[in-house]
Every structure is written in structure tokens, then in C-alpha cells.
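# Build the 3D model from these lines:
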Amino acid sequence: MKISADLKAFEGRIGHQFTRPELLLRAVTHSSVSSPSRQDNQRLEFMGDRVLGLVMAEALLSKDKGASEGQLAPRFNALVRKETCADVARQIGLGEVLKLGRSEMLSGGRRKEALLGDAMEAVIAAVYLDGGLDAARRLILTHWGKRIDKVDTDARDAKTSLQEWAQARGQQPPTYTEQARSGPDHAPVFTIAVTLQTGETAQAQAGSKRQAEQAAAKTLLDRLSADNG
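Okay, here's the model as predicted:
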């Protein structure tokens, strides 16, 4: 089976040439354009998530042989979460080669974080099925490499830190509420407020609820640190 020039270029960017190129085509096919003769990438996504998890667990255990489970878990979560997968997808131009239905294309599907994250996991699975675990490991370690090196600073996200701050002072966990949503469907902007039990609050805006929650938590943490400094 021959694949298009853009998929051949994509092979070069990920560093794997497929002996079964139909796997790559399936990995970049979204459900919005699938048909009885054209499978989408959902089952590959399921497998790729597990392969990514295994490789990341190996990498973290190897990187820090003295780390406890409590130290490893947040690092692992930071590396395998959908946002990280989407960031890698953007770096390798995965959005440019996705096969999407017309409605999905018109709604900005090539830039959607969830869609990119899912497709990245599907590509990992395709490489795994085509070349085995060693090939998938090379792909992951190559494109996640810098993230693994600096995961200690990224793993403790603002929401976790704010929750620990509150619990250390005998408070209930912070609450997050959506204040507003604006912008078109393909590029929404969410306004999220975070509030502590004692009434302190902060707001932030971002293109996803998770990012807005993180930004609001960071804003409140910074304010609390300044007040207590």
C-alpha cells in the first residue's frame, strides 16, 4: 500500500518508516471520516495510551531509582496526560496529516487538544503494532525526552499545590466554577473561578477548562504567597 507524500514526510518527522503503512493511515483517521471500508483510530488510541504508560513507567523508574510511588505518580500523570500528548502532536505536525470529516475540519479539528492527544496515542499504537515495543519506545523517548528530564518541575501542577496548601491549613479542597464561555465553538474561551473555603478567590481564562483551572489556581497561589511573604 502506498501512502501520500504528506504521510511520508510525517514518517520522517516521527522517525519511523512503516512496513504496514495502513496502520499509519488508520492512526490519522478520525471517526468523523470513517466508513465500513475505512477504520478510525479509536481502538488504536486505546492501545497507545497503554503503551505510552508502560514506556513512561519504565523511563521514570530508570531515571530515579530511589523515588517512591508517591513521587513517581505525579510525574507519570504529567507525562501521559492528554495535554502533553497534544503538545507532542503539535511539535511533529500531526494535525496537518489528520483525516477529518468536513464538519470537524470547519470547527478547527486540527487544533483541538483532545483530538490531537487521541491521535498521538493512536500513532504510538500504530508504531507499536508495526515495529514492536522497541520502535514505540524509541518514538516516545525521542519526542518526550526533554519533558522526562524536567518532569520534576512540571509534575506538581498549580491545582495540586493549591489543594495541598488548603489541606495543610485544615480547609476543604478548593472549588472550581465556570463563570463564562465565549468565542466560537472551534476556539472557545473559558473563564474559571477558584475559591477557597475561607473565601479567597481568583479567576483566569484559557482555551480549555483544565488550562483555565490551572491558571486560576496559579494566580491564587501567587497571591497567597505574596500576602504571606
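# C-alpha from now on. contacts and neighbour counts both.
Will do.
# Helix or strand next in line after the helix or strand hosting residue 140, which one?
For residue 140, the host element (DSSP states H and E) is helix 133-149. Remark: after helix 133-149, the chain's next helix or strand is helix 151-155, criterion DSSP H and E.
# mind listing what's buried in that following helix?
151, 155 (16 or more other CA atoms under 10 Å).
# Check which helices and strands it sits against.
helix 69-80 (3 or more CA pairs under 8 Å, 6 or more residues apart in numbering; DSSP states H and E).
# Am I right that residue 175 is in contact with residue 195?
Yes: if you go by CA atoms under 8 Å, residue 175 and residue 195 touch, sitting 5.4 Å apart.
# Compare those two and say which is more crowded by neighbours.
residue 195 (18 against 13; other CA atoms under 10 Å).
# Report the separation between residue 215 and residue 152.
For residue 215, the distance to residue 152 equals 19 Å [CA to CA, to the nearest Å].
# let's see this one next to it:
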Amino acid sequence: MTKKTKPEANGLASLEQAIGHTFAQRDLLELALTHRSLAFEAGNNGDPSADNEQLEFLGDAVVGLMVADALLQHFPACAEGTLTRLRAMLVSRKHLGEVGLRLGLGEYLRLGRGEEQSGGRKKPVLLANATEALIAALYRDGGVDAAREFVEREIMAPRMEELHAAVVAGEAFGSAAGDFKTALQELLQSKPDTTARAQYVVLEDRGHAHAERFYVELRVEVQDGPITTHGEGATKKAAQQRAAEAAYTLLKQQAGRAE
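Next up, the predicted model:
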């Protein structure tokens, strides 16, 4: 279908199967795939509702909300700055373009002749825009649940392992030290036998005001028995991170032996 400007009905059925949603309002799906170049050639250049740019505008807001909500559920221990960076990874034009490419949206785009001849079906920016417009169409046709299911399956799921790794490695917040408190919390939440969250207790602080050292004890109750680790640092947060790193490493080692 690389030389067609308008997808056929059976072609759209294939796309609906790929995205897991059958549209009650098929015109919404067609509109989400309509580039302004086709609207211009059809003489509708003055009508902002004749192409997918309004849906793209709505889709940008919808995907931002869905991703933010899902990140709070997956990473409840992350600070706002970390969540913002994780969200940016997921809603970037590059990633959305990759989603569109994976779904084969380029095959279904409705393009004008000029855009068709310039290779518009493979342009990452057009694929990213169409992905956002598609999300808006899903939202309007199937409501919040349809949009959320698509976002979590197609946008988040393929990168969840990468996001978890970024949190542990500190890449999400520009720190080489890593956020082991968040990583530990995520690990505990994935363990059904965990009976208590991590509890950090400051044992003491030593030194002068300009050179204090903090000592923290971390206690975690799991089915195999309590785990206690300690951390030391120039700040309470640093000491907690050290203790969390020790607990995280210990739990991962135990999990490896159990497998």
C-alpha cells in the first residue's frame, strides 16, 4: 500500500487488529492517519479539523497523563525530578516514532503526493505525530481504558526493563551513584512474601558541623527472616543509599540462589 494515499477498509481492519481496538467511529482512525499534505491537496488547508494535527495535540496530553499515572504506580519511591526524566524518555519524539514504526503506521498514513514522494511514510516525525493522534483517537472512541491499555502495552512495556535499569544505575537523574532506595522499594514490591517496607533508622552522627558523618541502619522483614544492613555517609540520604544498596545486593543474591 506504499503508493496509496488513502487506506482501504480491510487495511484499517489489519491496523485495528495490530493496536487491539476496533473503532466504532472509523472516521476517527482515518483522521488520525491523515497528514496535512493530503488535506492541503484536497483544498481543506483552511480547515484545522481536516488533518490529524488537532488529534496530535490531544494525544500529546493524553499520553503524558497516562505515562505519568503509570510511572507513579511503577516507581512510587521516585522523586518528582526522577519521574519527570523517566516520562521524558517515554514521550520523546524518538520513542514515539519507534512505536509508530513498530506498529507499521507508515503503511496506513494518508499523505499528499509531495509528502509521499519525499518518503513521508518513513519519516520519524510523521510516525511520532501519527502515534499521538492515534492515542487521541483511541481516547475519543474507546475512552480512558482503551487509551491506557495502548499506552501501557505499546509505549511503556517495551522500555520497562530499561527504565528500571536507569533508576538503579542513576541514569534517570544524572547520578553515577544510582538510586538504590527506589530500586530496593521496587524489589520489595515485587516480592509477595515481603511483610514490611524498608525502615531507615539514624543511629548516630559524628564529627563537626562542617564534616558530619551519618550512620544508618536499615531493617526489612521478609519471609526468610529480617534483613539488617548499615550505611555511612556525609548526609542522611547518602547513608540511606549505602544501606539500601547493601540490602538490594543481598536480596538479589538470595533470589539468585533460590532460582
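# what TM-score do we get after superposing?
Counting by TM-score structural alignment, normalised by the length of the first structure, the TM-score of this superposition works out to 0.65. Behind it: 161 aligned residues with a CA RMSD of 2.4 Å.
# on that earlier part again, show me the contact partners of the helix holding residue 140 of the first structure.
Residues from elsewhere that reach helix 133-149 of the first structure (CA atoms under 8 Å, 6 or more residues apart in numbering): 14-16, 51-52, 55, 59-60, 79, 88, 124-125, 127-128.
# now, the most widely separated pair of those?
The span of the contacts of helix 133-149 of the first structure, defined through CA to CA, is set by 16 and 60 at 23.6 Å.
# Residue 30 of the second structure sits in which helix or strand?
helix 26-32.
# With the first structure overlaid, report how far that helix is off on average.
When the first structure is overlaid, helix 26-32 of the second structure sits 0.2 Å from its aligned residues on average, using mean CA distance after the TM-score superposition for the first structure.
# what range in the first structure does that helix sit on?
Using TM-score structural alignment, the residues of the first structure aligned to helix 26-32 of the second structure are 21-27.
# Tell me the helix or strand right after the helix holding residue 30 of the second structure.
Next along the chain from helix 26-32 of the second structure, counting by DSSP H and E, comes helix 36-41.
# Could I get the buried residue list for that next one?
36, 37, 38, 39, 40.
# Also stretch 144-161 of the first structure?
Those would be 144, 147, 148, 151, 155, 158, 159, for stretch 144-161 of the first structure by 16+ other CA under 10 Å.
# Give me the neighbour count for the closest residue to the fifth one other than its chain neighbours.
It refers to residue 155 of the first structure. Nearest residue to residue 155 of the first structure, sequence neighbours excluded (CA to CA, 6 or more residues apart in numbering): residue 75, at 4.8 Å. Residues near residue 75 of the first structure, counting by other CA under 10 Å, number 22.
# Residue 75 of the first structure pairs with which position in the second structure?
So, by TM-score structural alignment, residue 75 of the first structure is matched to residue 86.
# One more: residue 43 of the first structure?
Match for residue 43 of the first structure (TM-score structural alignment): residue 54.
# Distance check, that match against residue 62 of the second structure.
For residue 54 of the second structure, the distance to residue 62 of the second structure - CA to CA - is 13 Å.
# the more surrounded of the two?
Counted by other CA under 10 Å, residue 54 of the second structure and residue 62 do not tie: residue 62 has more neighbours, with 21 against 15.
# That one contacts residue 134, doesn't it?
No: if you go by CA under 8 Å, residue 62 of the second structure and residue 134 don't touch, sitting 10.6 Å apart.
# May I ask which helix or strand encompasses the closest residue to residue 93 of the second structure other than its chain neighbours?
Once flanking residues are discounted, residue 93 of the second structure sits nearest to residue 128: 5.7 Å by CA to CA, 6+ apart. Applying DSSP H and E as the criterion places residue 128 of the second structure in helix 124-150.
# That helix maps to which residues in the first structure?
The aligned range for helix 124-150 of the second structure is 113-139, by TM-score structural alignment.
# now stretch 202-221 of the second structure
Under TM-score structural alignment, there's no match for stretch 202-221 of the second structure.
# Show me which residues of that stretch are buried.
202, 205, 213, 214, 215, 216, 217, 218, 219, 220, 221.
# Pipe the residues you listed into JSON lines and attach distance to residue 121 of the second structure and secondary structure per row.
Converted to JSON lines, those look like this (distance: CA to CA, whole Å; DSSP: H, G, I helix; E, B strand; the rest coil):
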{"residue": "202", "distance to residue 121 of the second structure": "58", "secondary structure": "strand"}
{"residue": "205", "distance to residue 121 of the second structure": "62", "secondary structure": "strand"}
{"residue": "213", "distance to residue 121 of the second structure": "59", "secondary structure": "strand"}
{"residue": "214", "distance to residue 121 of the second structure": "58", "secondary structure": "strand"}
{"residue": "215", "distance to residue 121 of the second structure": "58", "secondary structure": "strand"}
{"residue": "216", "distance to residue 121 of the second structure": "56", "secondary structure": "strand"}
{"residue": "217", "distance to residue 121 of the second structure": "57", "secondary structure": "strand"}
{"residue": "218", "distance to residue 121 of the second structure": "54", "secondary structure": "strand"}
{"residue": "219", "distance to residue 121 of the second structure": "55", "secondary structure": "strand"}
{"residue": "220", "distance to residue 121 of the second structure": "53", "secondary structure": "strand"}
{"residue": "221", "distance to residue 121 of the second structure": "54", "secondary structure": "strand"}
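# tell me the two of these that are most distant?
Checking these with CA to CA, the most distant pair is 213 and 221, at 26.7 Å.
# just checking, what packs against the helix with the most length in the first structure?
Ranked by residue count under DSSP state H, the longest helix found in the first structure is helix 42-63. Under the contact criterion of 3+ CA pairs under 8 Å, 6+ apart, helix 42-63 of the first structure touches helix 69-80, helix 113-131, helix 133-149.
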